[in-house]
Each structure stands twice: as C-alpha cells, then as structure tokens.
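Visitor: need a structure here:
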Amino acid sequence: MISMELKKYQRKVLNTIREYARLTVALGTGAAAYDQLLAQDGLFSGHGDIRWYVDDVNGAPKVCVKVPTGGGKTYIAANALHVLTEELDVKTRAVVWLVPRNEILRQTLRQLRDPSHPLRMAIDRDFSHRVEVLDKEDGLAGRGLNGPAVEDQLTVFVLSYDSFKNKDGRRAYAENSSLVALTNYQKSQGDAVEVDGADDTALITALAGMHPIVVVDESHHAKSNLSIEMLRNLNPCFILELTATPSNKSNVIARVSAQELKAEEMVKLPVIVYRRDGKTETIQDAIMLRRRLEQIAAINEEKTGHHIRPIALLQAERKGADNAATFRKLKEKLVDAGIPEEHIAIRTGDVDELGGTDLQARGCPIRYVITVEALSEGWDCPFAYVLATVANKTSRTSVEQLVGRVLRQPYAQHAKSGALNTSYVLTSSADFNATIDQVVAGLNGAGFSKRDVLADTTDTAEGVASGPVPVQGLIDELMQHQGTEDETGSEDEPDDFNDLAISLPDENAKLPESSQEVPDTRHVSIDAMIRTSEAAEAECAKSAKDDAETLAGGTTGMGDDMNTFRIRDTVADTVRNLRIPRYRLERQAGLFSDLDDAEGELFDRDSLLEHFMLAKIGTEDIRLDAMHVADAKQIDISSDSELKVRNLSDVQRRGMKELFARDSNEGRRRSAKLDLPNLMSPQVQKLYGAHGLKSFINRVVDQMSDDELEGYVDNASAYAAIISHAIKDKADAFRVREFDVERRRGDITITPDYAFPSSAYLPNPLTTLDRTLYEAEDGGMNELELQMADALANCEGIIWWHRVVERRKGEFYINGFINHYPDFLAMTRGGRLFVIETKGEQLKNDDSRDKLRLGNQWASDAGPNYQYFMVFGNSPMDIDGAYSFATFKTDFLNHL
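Guide: Have a look, this model is predicted:
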C-alpha cells in the first residue's frame, strides 16, 4: 500500500513538474521551458546524456519523469494532476490516463475508483471529491459527459494505448449519438477540434475538444508512429510521461535515483544472486529461505504491526506444448514435500490460479507462485522476496523480466531486519555469468543498475556461505565452479520434474535468537544467507543514504544517471596518483608570461601544419581518370575522415551542364577553378588556408586532360573528393616528418599529466567481466576486442583494465602526428601500463602502420613503465610491437 505522505524525492519531482508548467506558460513553448529548466540546474541540451527537446505532438509540452520500479510513479502522477491544472489554468479539467496493457488498465481503474486507495484519496483531496473515473465503454456511452459537468469536475479517462489503434478502437472514431450534447457544447464554446478520420460526434473528437492533460504510463511502450499519431489526435494541452527507462524521444525533466528509493525505504536492495548445484537444491533452498524470512517477518510484525508473508516465485522453463502439465508436476512435487496445496498458485500465460487474489491480504494463504515470465505484465506484490529459476542447468531461461517483481518494499518502510529489506535470486544455471547479466539487465529495465546486485557462488555443500560480492569480482571464481561442474557431467535433467527429491527440515524449527546460534546443521547455509544479506543490506542502506544526500541539490536530479559508473573502490588507490604521459608543446617563459605558460600546452597535431605550404605542394601524382573517380566516390561514402566534401545539388548540376555545353575548354577550366574550392568543406579551407587551397586546385585543373575536363560536370563532387584526400595524404606525411623534427629539436616534450576521470558515462555498459577499472566498461566490442577483454579480466598479473572509447570526453589518447585512441589500457601488478590496440586481419593498412609507429615512439618516450602492443587476430604485421593474439597472451599475459 502506498503511503499518503509524499517522499522527499516525490515532492522534488512534483516541484520540477510545477516549475516546468509555469515556464511553459511564461515562455510560450515546451522547448523553451525545457531549456530554461535545465539551465537552472546548470545543464544544457545536447551536452552529455542530456538530449535535445523532441517536439512530435504539434507543439504540446511533452515531458518525462524517470522513476525506477517501486518508486511510486503512479502516485506522483496522481498528485501531479492538481499541480498541472493549477499552473496551466485549464478550462476543462480532463485527463486521459494511458497505460500499455489490459492488466495494468484493470489495476489502474481499480485503484482510481477505490475511495480508500491512496491514488484516489490524493485526487479526491485535491479536487474536493468532484472526480469521475471513466473507462472506454463509459466514454462511448457518454456517461456523465456534458459541457458543464466536464468543466466542473475532474474527469479521468483510463485507457490503453490500443484504445484507438486496433479494429475495436475504430469505434472511438465513429459517429456517437451519446456524445452529441457534449460535442455540440464544445462547438458553441469554440473548443471543437476536427480529428482526421473521425466523425464530429466521435469519442476521440470529444476528447480532443476537452484539450486534456495526458498521462502516459510506461511511456517507453508508446513511441511508435501510431502512438504518436494517437497523442496528436487527443489534442493535449500537456503530456506527462512516466517510465523507468526513457526512450531517446523522451524529454526527461526529472530523474529519481536508486539511491533515493533505497534511502526512502521504497525498494528491497541489494538483489543478492545465489548459485546452487541443481534444480533440487535451488527449490529446496528457496523454500527454506522463504520459511526463514516468514519467521523473521513474524518477529517484525510483533515490533511494527506490519503483516508480511514472504512469497517465492519459482520460475519454471517453458517446454513443449503441454506447459500446464509441467507446471502442475512441479506443484505436485511441492505438495509431496509437505507444502499445503493452497499455499501454491500457478500463474503463466496459460494458467491463472491467482485470479483477482489480493496477495497482501492477511488471510491469503499463497506463499509460492509458479510462473515463467507472465508476472512481468502488471503484477505487483511487495511480498515477493525470492526468485528461484529451476530451468535445466545448461538452459538460459531469462530472469530479466521477473527481477523487478521482487523489488518493491512492503508498506514503503524498512523492516527491523535487514533480511526483509533485501531481494534474493537463486539459480542452478551452469552459465551463472549469463544469469548475472540477466539480473543486471532486469534491473536496468526497472531503472536500476548493476551497483544494486551482489552475488554469492558458494557451493551449498560447503555449509557456510562466504558472503555476497559485487558482480565485477566474479569471473575467476565462476570459471573454477564451471570447470568442476563440466567434469562431473553436463547432462540436462529431465523437464518433467520427476527427478526432484525435495527433503525439507521441520518447518517449525526455532529461529536462532542471534547470529551466533545455529539450531540445526540443515539450516546452516540458509542462516548464513540471512546473516550475510543483513550485512549487505546495512552497507547498501548506508551507501544509499550518503549518495542520496549528495544528490539532494538541484531541482531535476538530471546530474545522476544509472549509466554513469565510478572507478572501483578496490583499485582507486592505484590510479589516484597515476599520471599517463602525453605530448606537450614546449614554451619558453618570456618576460611577461605566467609560470603556467612556461610549462607548455597539450600538443595538437594540427600545430604541425604551421609550415605546411599547400601552394608549394606538388600535384603531379593526382589523376582524375574514371578509375580514380570510382574510388573517390567510395572514399567519400566510407571514410571516417573529418575532411568532408560537399555534393552538388541537382539544380547546380543542371546549371553547370548548360554552362559547360556552351563554353570552351578554357572557359570550363575557369569554371572548375571557381567551383571546386566551394565544394570543399569550410574545415578544409580553414585547415589549409583559402589561398593555398585555391593555388593547389588551380594547378590540378590546369593539368586536367580534355577527357577529365569533359567528365567534370557529372563527377564534380568526386573530383573534389580526390583532391581533398590527396591533400590529406600529403598533410599527414608532412605531420609525420614535422613531428619527428620537433621532437628531436625539443619543441615537443612528453609529460605525465593525464588523470582518469572519477566516473564514466556508458550507454552500453558491460558489467560481468572482472578487474575493470570502472564499475563497468564499454560493451560495444567486436569479437577480437571481447577476446582481449576476457583475457585481461582473467589474468592474475593484471590489476585493472579499461576499454577506451574513441572521442569520449575525457578519454585518453596518444596525441602525436595522429590522435590515436588505443583499445585498452591495462595496469600490471608490476606497475607497468600496457597500451593495447587490437586489429582484425583486414586492417593491415597505412592507418595501422601509423598507429604502431606512433605507439612505439610514445612508449619509448614515456619510459620503461609503459609498453605498447598492436595485437592481431592471427597474422600480425611484420613490424616491432605487432603480435598475434595467441603470442601476446602466451608471451606477455602468462608471464606477468
């Protein structure tokens, strides 16, 4: 049950919504209000992960609030209705509340119509009990819908996204005599709106005439073109989106962090993942853990008066056509083990034994729910504590969709025991790493991150759990477990659960009074789980409180993001004082210069072009024949060079053809000399100088043959590309020579000055490999890069490794005659930094040679603690510093 008292973060979100609504009225547009609101927090559109405002609903203000699962986003929306109607000064107090699925539709309707539910109580309080909650059928029937009524009361239409989209939804566009009175009134007041494809008495037309506030729950499901069209047809005055995972089309104005939810006692964190030896052990321990939690809950109820009946979700595997028989077999096995049948319910896509059961009611007997993934849709019960996956050991049955179901904290208030403030996942999957990945993905989908996951891989046979550890520190231990398991056999267990032999101790065994007292050796493992979960929860709660206080500033909460990852605490000391050498331009201190100026500035490769005189560069090797033209077109499409060439428009091309048809060859040369510089990008002209570029192009045109000149009109952009890339090649060669000269002369020096940022934003985080520098590393890797990451993660001689993301702000790169972003940095236990570039077989080219040459030079200049490697999949280039992956692993990693 949601408390009527707003949490701090909920009040903060509502204040943000109020401020945005106020700004839309003052500034006139949603986009201007968005920019102004962010600016008040020192944030700017397009910077970092702050997106530009997206207007796809004809100018109606549309903003999103990001609230993780369990954060009470519907309660925020209920309280926002009064804020918005007040600030927007609406004429008709109408709300369209959109939800993605029928199950959530029924749940939302039930809550908004229940006078005792906090959602309805909040709305009744704000609107003096003058509230009408309608569904689609009510709207089609015109129930209570007339002009004066909709202006006098708050009318809330609760509808699904499909209400106007499928065949049945077309009824909302048809003529409707029940709505004639309302639509005629709207016409008389000048509020009527024409909706494309709809009758002027249709429900969609009536809703559009109300100019409603639209609440979009789980808005990440409503981004299709049909959904956007539906929103436009509703003619909203304001759209408020709510989701845990905003899409790239969402204008996020407020974010609630996982730390804030934990600090405000809204969620059961951390999630602790336990590995078990097989189905029997997983089910048996899930039952025993649930029993222990219920015993603890009884003690908690004596102290707090809050009734909690912990529920275990048993996730079976979907097999074949007769799924129901498989699930019932599991239920029979549980009953045979002594669990009363009324304590067990099957809830899958085919079987629903829960129905409308109120699982939080004191008299409800259900303690076990057998499911697959169906609970992901609208199922909500804070009493769910344990998720046990009982698929085959080699299966990867997804737990991703169910993790969010065990996060919500009962009564939005921490229990006296930390064991009741924690969520548990038990699995027998041989690929424990994959299960961890799914748990993290499930938490990401619920608005959380891998920081909220701990894992314990201890074998149950050992008796006492070693305690949960962060997911980053698992890989070595997992490999040991998996190797042992493979030796003992990898046969899949039968799918029908006939092999289960569940043996349970006395259910009434006394709970130990303290963590030092163990009543029965059969309970040792479970009691250890309880003790370690309490310790982990206490640490998580303290960390959440500290982090929430840190995030308390500002109005939007936009400075925090679940994809921002910090340097891991266990390796922070190794990088705190680390400074990686980079090249700098040496500056001599003059009479009036500051001391800092004498230390030089970070070297920029473009400074090498200071003496590059394009007017004096030869053009004799440039050919514009048909083959070169074809190559140029390909280069122009595929090259990642920043030196882009403009294409001719059809109008320009036609005009040039007409001109060339009437002109002599000399006249054509004059035209080409005038046109080609304009086809180059402003960056090209700025980099090489307009005068030098013009001189170079004039000489190229002068040496063009008559055939080349004849083909110029149809290939003008391609000619420009050939010339542009020829200039680039010549400039690159000049940079290489000049860099060597200035190094030897002492104008370029090397200084240890690069420090790692304390955190990194990763849109594609990889959380399951060990020994990372940050809590996660970038997961956008090809096959060879993943091989390298795995090798570094499993090397005892590596303290940490980091995946370099090219051109990310604050990232390290070797700043020589090219800007070289190596793929990996890795610190050895001996204090050496490995700088590693990986290359596929197809990449043995001049770019690779330049990178290898620069990398070797940089390592030599940086000193003996720095080593550069270029690692190929198989056959390396025949240059010092180039190795195959196998050789690199054998000769270097294995000798650390």
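Visitor: Going by C-alpha atoms from here, please, whenever you check contacts or count neighbours.
Guide: Will do.
Visitor: List the buried residues in the helix or strand where residue 854 lies.
Guide: Using DSSP states H and E, residue 854 sits in helix 846-862. Residues of helix 846-862 classed as buried: 848-852, 854-856, 858-859, 861-862 (neighbour count, 16 or more other Cα atoms under 10 Å).
Visitor: please give me the structure for this one as well, since I'd like to look at both together:
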Amino acid sequence: MELKKYQERVIREIKTFLETLAQEQAKGNKHAAYDACKELKFSWLYHQRENGLGKDLPTFCIKVPTGGGKTLLATQILGLAYQTILKSRNGCGLVLWVTPSDQIYKDTLKALKDRSHFYRQSLEIWLSRRIEIWEKTDVHRLTPSQLQSNLNIFLLQLASTNRESREQLKFFRDSGGNIVQHFPPEDEAEAHEKLKEKITNLDMLSDELVKTSLGNLVRLCEPPVILDEGHKATSDLARKTIEGFNASIVVELSATPPKETNVLVRVSGKELLDEEMIKLPMNISNSNQNSWEACLGQARDKREELARIAQKYFQETGQYIRPMVLVQVERTGKEQEGKGFLHSEQIKDHLIQKLGIPEAAIKIKTSEKDDIEGIELLDEECPVEWIITKAALKEGWDCPFAYILVSLNNTGSQLSMTQIVGRVLRQPYAKRTPHPELNESYVFCLRRRAADIALQVKKALEDEGYEGDLASVVDRSEEGGKPQIRETRIREEYRPLYKKFEGKVYLPRFCVKEGDQYKPLDYFRHLISQVDVSKFNYAGVDWDIADDLAAARESFYRMTLGQDELERLEEKESLILETDEKVLAWMTANLPFEYFGQREIGEIAERIYERLCAVNKDLKGRLGLVKFAIKERAVGFIQRETDLQTQKAFEELFDKKRLQFYLECKECRFEILG
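Guide: Prediction:
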C-alpha cells in the first residue's frame, strides 16, 4: 500500500529521531532521549521517564486526527525501531501492543492476524521475519524458541495490565504452560538469584524463587510498547504499569494528547483532507418540526439520495459504496423501554413500520447487544444501512460507509452526538469521488438550532484531532437545505473600471539565508535557539517580597489547625512548609517555557532564588509561602529576557545580511487566494 505524503513525513521525522537516539544510546548516555531531542533542537520540552529497571525510557507521541491511519503508522514506526535502537534484536522478541477499549482491540487483532492486510504486510516488509500475534488467552503457549526466532506481538487491553481486580491479577500470578520454560528450573536457586539481580523488579514467590508469571515474562523481554489512544493512559497507575514492564520504548498514538505528552510529530486535519482521507465539510441539519419522526424521515431521504449517487458512481468506476446512517438514541437497555425516552427498539420499529426500511438493513450496537459483531460491513453482499446506538461507537469504530449521523439524544446533555461525530469522517477508499455529495458527511439533530449545534460539532472535531474554525461545519438547517450565500454586485457605473485578474498576488515574508538557499524565518530555530539563559540580567531580580511574605504568613496561619485547637504557628513554620529545594523543583516543572530544556529552566529558577535570598534576608526556608507570587514574576522576567535576546539575534541576522524580506523564495512567499 502506498503511503500518503503526511505518513511519509511522519516516518522521515521519526527515523531522524530514532537514529539520533541510537547514537546517544551507543555512547552509554543515561539521558539519551532527552539529549536526542535537544540535539535535534525541538521547540518543546521533553519529559523524561524511566522504566522499571531505572533505565531511560524513550517515550513519544504521534498526534494524528481520527481517520489518519494511526495503526499503519505504528507498524511503520515499529519497523524503524527494530532497524535503529532495537537493531541488536534482529527483528525478534516481544512487542506489547496496548489498546484502550474492546472495539479497538478487536479491530487491531483482526487486522494484524490477517496475513493479507496491509498492517501485517507492512510489518513483514520491514522486518523480514515471521510474525506471531498473541492474546492473553493463548500467550501461555509462547516458547523460548519462538521468542528468539519470531516477532511476537502481544495484544492486550490496558485494563488487563493494572493490578486492580481479581481478573487483572491473573496477569501477575504464577503461571503454567510454556511460560515456565522462560525461567530457570525451580531447584536452581542460584540461577533465580542471578536473574533477580539482572531484572531487579521481578515478582518473587519467595526470596529465592522468581514467579513464573506472564507479567514477569514481559519484564524479561523489555518490550517496545505501542500505546494506542495514548491519552487514555494518563493515570499514574497506567503509566507505572507500562514503565514496570521494563519497556524499551513507548510509542503513543493519539488524536488529542494531553499537554505534558512528548508530541514528536503532529499531523493536521488539513493534511488528511488534502490526502482525501476524510469526508468534510460536515453538514448539520435540524428537524424543522420538533419531532424525532421528522428527523428520521429527513435522514432516510438523504440516505436514499446518496445511495442513488453511489449507484451511479459504481456504474462509472466499479467502486462500491453503501451509504449508512448512525442513529444515536437516549436509551438501549431492556429495562429502560417505555420510560419516556427514545429507545433503540422503538426507533427500529419506526424504521421498519413507518419508513419501510427492511429489518435486515437495521442493526443495534450497544454494550449488551452487538448485531454487527462478525459482519463485514464493507462487503457488497452486506445489507446493513442503519446502525442504532447510544455510546457504544464513541471510539475505535470507523466505517467509511457511515455518512449520516442522526442524534435523537438531548444535545444539551453531556452525552450528546458530539461523542460519535468522528465515526462518520472516514472517506471510502481514501479517495474523493467526482460527486461532491459523496465527499461530505451529514448530521441531523433534534430539538436544537443547528447554529448552536455547530459549536458542539466543532468541539467534537477538535476532540478527534481536527483543530481550527467552523470552516468545515456547514449549517444546512434553512429551507431548501442550502447554505445561505450573500452576493454583492458591482454598480454599473464602476464596472468598466474592473477586470478579472488572471495572475497571482504574493506577500513577502522574512527569510534566512542558509548557504545558497533561503528558508522561512522560524522563531524557534533561528531566534530561540540563540538564547543563552546564563546571560539573563539576574542583577535585575531585585524584587522586594516582604509584603508578600507577611501576607502569606498571615493567610497561612488562619488556615492551619493545631492538634486540639486553633493556634498560631510561628515556631512551627519549618515543620509544615515545603523545603526550598522542593519549591525550586516545582517551579522548574511549572514555568511555562517548553522551548527551554529542563536544565535551563532549573538554572533560571536557581539563579532567581539565589538573587532573591540576597535581596530578601527572610526568604530562605520560607520560599513555599510565596512560590506562586515568585513564579508569576519569574514568568515576566524570563519573557522579557528572552525577548531581548531574540531581538538581538534578529538584528544580528539583519546586520550579517542573512535576513531578507522579499518574494524570490517560493517556499517563503505567501499567496493571497482569489
């Protein structure tokens, strides 16, 4: 399968990072990942992590919007890892592939087990190795010889690895089967002792006997970890669990990574749209009548219209598309029927009896009832046109034939149609058709103005990784189903003065000369990279914080209880305040300057502290009382000093005649669209 341009870009950037990381690791660098990022001059701050053995754990995220092919990228990155930092493993060993939900687990398992699927083929091309896919139910059959000669992908859900329930504890229990073969015989106490010395975090049955558990086997293998939907694994327990498996590298895939994530590469929604991966714009319509029956009727009419166009497209090209409708209801459980809420069975009956939809074309997908389990929805013989759900499709399910979302839920509630908007985004065959209607998606809503819902859909698109404004959300709620267009005409007396301009208009941009070429001026690469924090004017940190200290102490005292009664704690300040060292560590972690490394931020915090202690004699030992006030002033100080040095760097580029403001550079100039 040919990769899209943005996928090729991701692979190139990851390859550069992994090659640099491998060089740092070869030097024995204990902070290899951090220094690799620093060497590559990334504009963000790398957050270091360690695995269960105390080794540096390279952890990074690929931010890809829904529908961008995260799993395919994961297979490519896994291949790159085995050609760089894991080269010594010769394409063999164990890989831990962690999914957050049952649906994503099933889809990934199905794709990786299918030898004809391009995910599987992609891995085989990279590694030239036999690939085995294992689940928790059969991994006990894994032998040492398979581990040494094959690439073994162990697929599991995140919840299965956490020590929180009886079921999950099985993962860490003493096991039988072939698992035992990976450990020394029980009567060889010395071998067990040496193994424990090498892998220090193994679970033990006794002081001299290593537990032959699946969890321990994973620790022995120090596997690379693929973490699908990485933003689902942000809890301390999830992080510690993955680190405790002695991971050699963690690759996170997410459409919406948290702020502190090490996002190595970002893919924009526009890149997906340009590569014909998604159906946008999304058209939003509201039932003009305040009835769910009318809303369903509109959706039925739109589906039939799309089906006719799809049939025409099939006759033209042989490409088969069966437009499908997702209906979100308020209730699904048996016990919730007849309680005044729209129920899945009620909607199904209406579709059959009132709208003439064949029963075979309607399926219900809930946590209790899964009518689409095992059905190949893309097969030409498949009759499914309607899927009724509540929230079971809110993540991990992507069918490119899904064109229409009908929300019969109360869109004012937290559980609204925005949770499953992403399910209608994927473009069939990742290729636009010559029929615009088949390149867009559609949302029908009940009881709310489409203008209000547009904001909710925008939020939903952002949650799927599509950032930007409402350009891809079209209000179709007006009569006639067309967006309102305002036309402005030129007055006749002025018309002769105007003629159509056939050329292009460009705006100049600042460019920097690098050798014989010009590159667009980049704030981080050309300016921030020249900032030296050791040259900040720390002498200017002469802040008098006596009033802040007095106010903080007074407030602090009022908030504190003694053991028996309210008391003043002048003598006990040192017993309850954070140490200055802890406050400095907190400040280093919380100063909002991601383009500086942790060491640089630490140096700034330390220099500010030293200067403040010299100016304010009562500060030492009481930094915790005024840490927020000092942090606020430090932010302003750092920004001012940074601005001064970046201005100087800009002026030096200008003085050396490396800075130009012109149009010759095609990459730099900005085209004004007509």
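Visitor: What would you report as the TM-score here?
Guide: Remark: TM-score between the superposed chains equals 0.67 [TM-score structural alignment, normalised by the length of structure 2]; 519 aligned residues with a Cα RMSD of 4.5 Å.
Visitor: about what we covered before: could you export the buried residues of helix 846-862 of structure 1 as JSON lines, including distance to residue 786 of structure 1?
Guide: Output for those, formatted as JSON lines (distance: Cα to Cα, whole Å):
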{"residue": "848", "distance to residue 786 of structure 1": "20"}
{"residue": "849", "distance to residue 786 of structure 1": "23"}
{"residue": "850", "distance to residue 786 of structure 1": "24"}
{"residue": "851", "distance to residue 786 of structure 1": "21"}
{"residue": "852", "distance to residue 786 of structure 1": "21"}
{"residue": "854", "distance to residue 786 of structure 1": "24"}
{"residue": "855", "distance to residue 786 of structure 1": "22"}
{"residue": "856", "distance to residue 786 of structure 1": "24"}
{"residue": "858", "distance to residue 786 of structure 1": "25"}
{"residue": "859", "distance to residue 786 of structure 1": "24"}
{"residue": "861", "distance to residue 786 of structure 1": "29"}
{"residue": "862", "distance to residue 786 of structure 1": "28"}
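Visitor: just curious, which of those residues is nearest to residue 724 of structure 1?
Guide: residue 850 (19.8 Å; Cα to Cα).
Visitor: now for the closest one: what does it line up with in structure 2?
Guide: Using TM-score structural alignment, residue 850 of structure 1 has no partner in structure 2.
Visitor: Do a quick rundown of the strands in the stretch 151-300 of structure 1.
Guide: 154-160, 213-217, 238-243, 252-255, 271-275 (DSSP state E, counting those that start in this stretch).
Visitor: For residue 35 of structure 1, find the nearest of the ones you listed.
Guide: Using Cα to Cα, those put strand 252-255 closest to residue 35 of structure 1, at 9.8 Å.
Visitor: The closest residue to residue 862 of structure 1 other than its chain neighbours: neighbouring residues, count only.
Guide: Excluding its sequence neighbours, the residue lying closest to residue 862 of structure 1 (Cα to Cα, 6 or more residues apart in numbering) is residue 581, at 6.0 Å. Residue 581 of structure 1 has 22 neighbours, counted by other Cα atoms under 10 Å.
Visitor: so where is the helix or strand containing residue 581 of structure 1 in structure 2?
Guide: Residue 581 of structure 1 belongs to strand 580-585 when elements are defined using DSSP H and E. Across structure 2, nothing matches strand 580-585 of structure 1 (TM-score structural alignment).
Visitor: Surely the residue nearest to residue 862 of structure 1 is in contact with residue 752?
Guide: Yes. Under the criterion of Cα atoms under 8 Å, residue 581 of structure 1 makes contact with residue 752 at 3.6 Å.
Visitor: what does residue 458 of structure 2 align to in structure 1?
Guide: Using TM-score structural alignment, residue 458 of structure 2 pairs with residue 440 in structure 1.
Visitor: gap between the residue nearest to residue 862 of structure 1 and residue 760 of structure 1?
Guide: Distance, residue 581 of structure 1 to residue 760 of structure 1, using Cα to Cα, to the nearest Å: 21 Å.
Visitor: Please apply the same query to residue 191 of structure 1.
Guide: Residue 191 of structure 1 is 50 Å from residue 760 of structure 1, by Cα to Cα.
Visitor: How far off centre is stretch 622-638 of structure 2?
Guide: 32 Å (Cα atoms, centre = their mean, to the nearest Å).
Visitor: Can you tell me what sits against that stretch?
Guide: Stretch 622-638 of structure 2 has contacts (Cα atoms under 8 Å, 6 or more residues apart in numbering) with 548-549, 552-553, 556, 574, 577-580, 583, 587, 591-592, 608.
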